[in-house]
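Undergrad: quick one, fold the following:
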Amino acid sequence: MMIFTCEEHIDMAIDEYVDETEQAPDVMFVDNSEKLCRFCEKKAVYAVGC
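TA: Below you'll find the model as predicted:
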């Protein structure tokens, strides 16, 4: 499971990951990504998951 998120929604992404997997996620900086934030459709800055 990988959640892409903007700076504003990083907390929501971490909470969702922990709720679904019951594990701590890796948080990676996404550079020059064309991915969009799962919560607001802005450009993703982080990838949360494993």
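Undergrad: rest of the way, CA atoms for contacts and neighbours
TA: Fine.
Undergrad: any idea which element residue 20 lies in?
TA: Residue 20 is part of helix 10-21 when elements are defined by DSSP states H and E.
Undergrad: mind listing what's buried in that helix?
TA: By neighbour count with 16 or more other C-alpha atoms under 10 Å, helix 10-21 contains the buried residues 10, 13, 14, 17.
Undergrad: here is the second sequence; please produce its structure so I can put it next to the first one:
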Amino acid sequence: MRLLGLIFLIAAVVFILLGVFLKLAAFFFVSMLTLIAALVLFMILKKNQHNQT
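TA: Okay, the predicted model is just below:
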């Protein structure tokens, strides 16, 4: 019975760690996308300014 409890505990810890990792990965992915979008927008604005002058 103790072995089952230990397995359950390990599974719970792994599940929690996986959840935290996925949250961090999602946050990192979103921030990277935001950064790329900002850079692209900045470049487009620069190009438009260059064309106008």
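Undergrad: now the TM-score, please.
TA: With the length set by TM-score structural alignment, normalised by the length of the first structure, the two chains reach a TM-score of 0.28; 17 aligned residues with a C-alpha RMSD of 1.3 Å.
Undergrad: for whichever helix or strand comes after the helix holding residue 20 of the first structure, buried residues please.
TA: Downstream of helix 10-21 of the first structure, the next assigned helix or strand under DSSP H and E is strand 26-29. Within strand 26-29 of the first structure, the residues that qualify as buried are residue 27, counting by 16+ other C-alpha under 10 Å.
Undergrad: elements contacting strand 26-29 of the first structure?
TA: The contact analysis (3 or more C-alpha pairs under 8 Å, 6 or more residues apart in numbering; DSSP states H and E) places strand 26-29 of the first structure against strand 46-49.
Undergrad: circling back: now for the helix holding residue 20 of the first structure, which elements pack on it?
TA: With 3+ C-alpha pairs under 8 Å, 6+ apart as the test, helix 10-21 of the first structure has strand 2-5, strand 46-49 packed against it.
Undergrad: mind redoing it with 10 Å?
TA: Secondary-structure packing of helix 10-21 of the first structure (3 or more C-alpha pairs under 10 Å, 6 or more residues apart in numbering; DSSP states H and E): strand 2-5, strand 26-29, strand 46-49.
Undergrad: before we move on, the earlier item: let me have the buried residues of helix 10-21 of the first structure in a markdown table, extended by distance to residue 27 of the first structure.
TA: Supplementary listing: those in a markdown table, determined by distance: C-alpha to C-alpha, whole Å:
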| residue | distance to residue 27 of the first structure |
| --- | --- |
| 10 | 9 |
| 13 | 10 |
| 14 | 8 |
| 17 | 11 |
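Undergrad: I'm done for today, thanks for sticking with me.
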